[in-house]
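> Have a look at this fold, sequence not included:
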């Protein structure tokens, strides 16, 4: 439990207070902060966490802030960039973002009566002392490229001003500002408890838990988390129950057990790099506070088959700060009653839709992510958007990939909500890549002099109709529920067939140089970062498939044991068991003349035939689910 005085604790050192003397004075005033950690982020989404004693940091602050600290490149995920023969990587502090103090609630400082804190400084990674690499720099450079190129396009195609409210001339613009924010969904449970999948599924279908009142230790942990997050200045908006979960039970000891609930926490937007930093810090705090209350947290996209997964909807916006000090939303149209967006807004949305195959590898890069991205449970599968049935009725279609968010009373609220990311998506890469792909669409729109009316027709085109930018044989907008109103075959024909495995997804990077340039802007270092990311995620996919999924699948097959007594069994029981056993043999039993599916998958991986391994992965998923259903039917008829 958390029982100490939050008023006495340091939580944030804002970006504008990073002067050496100022930082030193703040840290001396808070002796509970014992360490400093330069938190770089590699291409696997891992944060570095070295501990520098606070006295060493204060004494050598100027040198450390300038030169950072060194690490072995083999200890961070930067394949094809840092290797054993060229392994120097520096972790360089970023002085332009907020720094946060993270507390160890299990380690109390005797003198202050407060938990021991570590000042976490978001940092960049530099390889071989000559170039910046990694997730944060990809995002930062992408934002710089977007701002520069958008200003160039606005000056080149000034007609767009007539569709922007509050701007008389491009010369009125002082600066382009980009914003982003994520939402965090996660599951919480009591340690060692096993989930009852049928109960969870039934509760979900009945919506018994959605937005319900939290109770017991979950309520305590959620309240403590929100209070602590608020101290950091994240602008927390709310925390609430999500659709997944079952009601907790109170045991004989008077404590709640069998907790299995899904929660969500929302907070305000910020700049793209800061948004990534905020999300990473919030995850750490959520995990630490819930653990202090004897609860486990998982950010997996799909912790359990058959029940709701956890998404991380990512919001993206673009505005301009004028020389007058006013701020104008560049996505919003001057004629809000008759136009959905400005040409800039339409172009940005169309850029993501038309190039989503290049963004998807950053969004879904794990086996777990693809288990979530299936029809149902509001999981976005199709490359399609929703604008609203008319210009004054905001869309609430939760089945699309990316939606237009609008508020007639607040023009600054207009933005896009990308619904496909999950809590393990690398936000820096997702956001950076999203803005780069927006540029492709904006340039196409502005160079063709398109108006909002023309663009509304364009994005609403039917399959088979030609367009100046979007593919002829595809559709890109639907105000209908795409899962209920279209068959699988129709969805794939109209909106494109989505990749079904990590390997299929990563192959999108094996494309022409001009396509990859949409992500890199022609920057060779950015290309190296993308290829390094591809190598890291490919290796992770292979290792998880071989060393986790295949053994876990075999364990499940073995656990589907014969349970009936021959003397009491009915012909129905025997029939059910034969079906179960047939699936068990097909999945996991080799013979002299044939090999099981699991063996064939392992051999495909070992021989680096990843196309075949990808196909076997889908077959294993299909057969395991079939076995799960068959075994459930079998045991339900046994006494």
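That came in fine, so what should we check first? Source: prediction; values computed, not measured. Residues are numbered from 1 along each chain as shown.
> Please make it C-alpha for all contacts and neighbour counts, starting now.
Fine.
> How much space separates residue 261 from residue 201?
Distance, residue 261 to residue 201, using Cα to Cα, to the nearest Å: 12 Å.
> Name the residue in those two with the higher neighbour count.
residue 261 (24 against 18; other Cα atoms under 10 Å).
> so the more buried one is in which element?
strand 260-267 (DSSP states H and E).
> In the stretch 151-300 of the chain, what residue spans correspond to strands?
173-189, 236-246, 249-250, 256-257, 260-267, 296-298 (DSSP state E, counting those that start in this stretch).
> before we move on, the earlier item: got the angle between the strand holding residue 261 and strand 173-189?
When axes from the mean of the first three to the mean of the last three Cα atoms, to 10 degrees is applied, the directions of strand 260-267 and strand 173-189 differ by 160 degrees.
> where's strand 260-267 relative to the chain centroid, distance-wise?
Chain-centre distance of strand 260-267: 15 Å, with Cα atoms, centre = their mean, to the nearest Å.
> So which elements touch it?
Judged by 3 or more Cα pairs under 8 Å, 6 or more residues apart in numbering; DSSP states H and E, the packing partners of strand 260-267 are strand 173-189, strand 236-246.
> Residues touching that strand, excluding its own?
Contacts with strand 260-267, where a contact means Cα atoms under 8 Å, 6 or more residues apart in numbering, come from 181-190, 195, 234-248.
> Hmm, residue 41 and residue 135 touching each other?
Yes. Assessed by Cα atoms under 8 Å, residue 135 is found in contact with residue 41 at 5.9 Å.
> And residue 114, how far from residue 281?
Separation of residue 114 from residue 281 (Cα to Cα) stands at 20 Å.
> PyMOL command to pick out the buried ones of the contacts of strand 260-267?
Burial among these is assessed by 16 or more other Cα atoms under 10 Å; the matching PyMOL selection reads:
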select buried, resi 181+182+183+184+185+186+187+188+189+190+195+234+236+239+240+241+242+243+244+245+246+247+248
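> second one coming, line it up with the first:
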């Protein structure tokens, strides 16, 4: 059971909330918000709040700018870091759906895109669950701006004194728990200044909301400590980048639809079809799950990032891994290429729709690859039929333009605006002269 409007109003009064942030996400995954005083909360819950959609990336043209924010009562949460004392007024947030003036859902709203995908799954008899593993870097600030000096010199699973960010991670976790998160684990990642905090899986829409909230909390708590938290996939060359491995499962009639105890990998036919759909549409998916120029600086061999369109139960060089679990409810697929710069609503939408397409078409996946793919010869790769993900944003966007299933998953509006934005980003990148180029060529030629 979700929260009712009355429960939101009562909780807001009980917790001395005086301001409400109404949040939504643009097509690029950037969280936007408008703040209202508490005396406008009932009106917002009953009637929504109007705003100018023409000012938001990828929304509408100037002549059709009126849009309405419709708050989702289930997303009400107090922002703990906005409180300066026990008796100080509090600020809370509500995540909103975006609607047209006539009350119809706005098809350019990423939240709507994910809801559409979940409705399709429901029609097929499934509930979609997902659990992300978002990684991030923490850097020191210099003269008030973010630097590339890492906050600590720790490595994978290190402890203090090397991992100087233990207290920072603790503060982030306590804040997330105050906002209703169930944290499963946290640790230092491989690179200096890199961290991971894992929270419990949930149904798709809640997971996407949680990812958006998680990124906001990390940045806010880092800022309070005069640090900069970033979800940029590859901020420093030569070290590991940040990924967001995404765990996926479908349930049907209360049972895990991916589980079959008689199978060698404990996977059902449904799971195999879903897996095949993910591999079939992986190139186009990559435009959404790895959406910026910098994403492809992470997707290269040698830094634990999966670039090979294959699956395995044992090795992490494959795009899709089957985690070893004993309980049937835990059976899932781990899609390993996404990075935390992606729009979580669009990313989960295309992963779900690709898998459902595999189920509908009864697609069959290739055989699993047991060897470390990074060490395979080109001949072996060809023999196994292993292809690689797009090497850059341009290739990924081209793959997206040629994949009707993923285009339909996004919808015409989102697909068009997303592709326009990414082509513009690529054109800007192409025209830029980097420090590497001047260092390499300035005196040589």
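In hand now; what should we look at? Small disclaimer: the values here were computed from a predicted structure and weren't measured.
> Send over the TM-score of the superposed chains.
The TM-score (TM-score structural alignment, normalised by the length of structure 2) is 0.90; 438 aligned residues with a Cα RMSD of 2.7 Å.
> tell me the angle the strand holding residue 261 of structure 1 makes with strand 236-246.
Using the same axes, to 10 degrees: strand 260-267 of structure 1 against strand 236-246 is 160 degrees.
> ok, and for strand 260-267 of structure 1, which residues are buried?
260-267.
> Turn the residues you listed into JSON lines, including distance to residue 630 of structure 1.
Formatted as JSON lines, those follow (distance: Cα to Cα, whole Å):
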{"residue": "260", "distance to residue 630 of structure 1": "25"}
{"residue": "261", "distance to residue 630 of structure 1": "27"}
{"residue": "262", "distance to residue 630 of structure 1": "28"}
{"residue": "263", "distance to residue 630 of structure 1": "31"}
{"residue": "264", "distance to residue 630 of structure 1": "34"}
{"residue": "265", "distance to residue 630 of structure 1": "37"}
{"residue": "266", "distance to residue 630 of structure 1": "40"}
{"residue": "267", "distance to residue 630 of structure 1": "43"}
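> Considering these, which is situated nearest to residue 369 of structure 1?
Nearest to residue 369 of structure 1 among these: residue 262, at 16.8 Å, using Cα to Cα.
> Enumerate every residue touching the closest residue to that closest one other than its chain neighbours.
Leaving aside its sequence neighbours, residue 262 of structure 1 sits nearest to residue 187 (Cα to Cα, 6 or more residues apart in numbering; 4.3 Å). Applying Cα under 8 Å, 6+ apart to residue 187 of structure 1 gives the contacts 260-263, 297-299, 303, 310.
> Can you find the partner of residue 187 of structure 1 in structure 2?
Counting by TM-score structural alignment, residue 187 of structure 1 corresponds to residue 137 in structure 2.
> if we can go back for a sec, would you mind saying which of the strands of the stretch 151-300 of structure 1 lies nearest residue 53 of structure 1?
strand 296-298 (29.3 Å).
> Just tell me the aligned range of that closest one in structure 2.
In the comparison with structure 2, strand 296-298 of structure 1 aligns to the range 228-230 (TM-score structural alignment).
> mean deviation of that stretch from structure 1?
Once fitted to structure 1, stretch 228-230 of structure 2 is off its aligned match by 1.4 Å on average (mean Cα distance after the TM-score superposition for structure 1).
> got the residue ranges for the helices in the stretch 301-445 of structure 2?
Ranges of helices in the stretch 301-445 of structure 2, per DSSP state H, counting those that start in this stretch, are 344-360, 378-384, 393-401, 404-410, 412-431, 435-441.
> Give me whichever of those helices is most buried.
Most buried of the helices of the stretch 301-445 of structure 2, by mean neighbour count (mean count of other Cα atoms under 10 Å): helix 344-360, with a mean of 25.
> Where does that helix end up in structure 1?
Using TM-score structural alignment, helix 344-360 of structure 2 pairs with 427-443 in structure 1.
> Run through who's touching the matching stretch.
135-136, 138-140, 142-143, 145-146, 149-150, 153, 180, 272-273, 276, 316, 343-352, 354-355, 359, 362-363, 469, 518-521.
> compared with structure 2, how much does it deviate?
Stretch 427-443 of structure 1 sits 1.2 Å off on average (mean Cα distance after the TM-score superposition for structure 1).
> Now find how far off-centre that stretch is within its chain.
From the chain centre to the centre of stretch 427-443 of structure 1 is a distance of 15 Å (Cα atoms, centre = their mean).
> now do stretch 399-409 of structure 2
19 Å.
> just stretch 33-48 of structure 1 next, same as before
For stretch 33-48 of structure 1, the distance from its own C-alpha centre to the chain's C-alpha centre is 18 Å (Cα atoms, centre = their mean).
> what's in contact with that stretch?
Contacts for stretch 33-48 of structure 1 (Cα under 8 Å, 6+ apart): 10, 27, 49-54, 57, 68-69, 76-78, 91-93, 101, 116-125, 134-136, 424-426, 529, 532-533, 536-537.
> Buried subset of those residues as a ChimeraX selection?
Here the buried members of the contacts of stretch 33-48 of structure 1 are turned into a ChimeraX selection, burial being counted by 16+ other Cα under 10 Å:
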select :10,27,52,54,57,68,69,76,77,78,91,92,93,101,116,117,118,119,120,121,122,123,124,125,134,135,136,424,425,426,529,532,533,536,537
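> Which ones among the contacts of stretch 33-48 of structure 1 lie within strands?
In this view, the contacts of stretch 33-48 of structure 1 that belong to strands under DSSP state E are 52-53, 69, 91-93, 101, 116-125.
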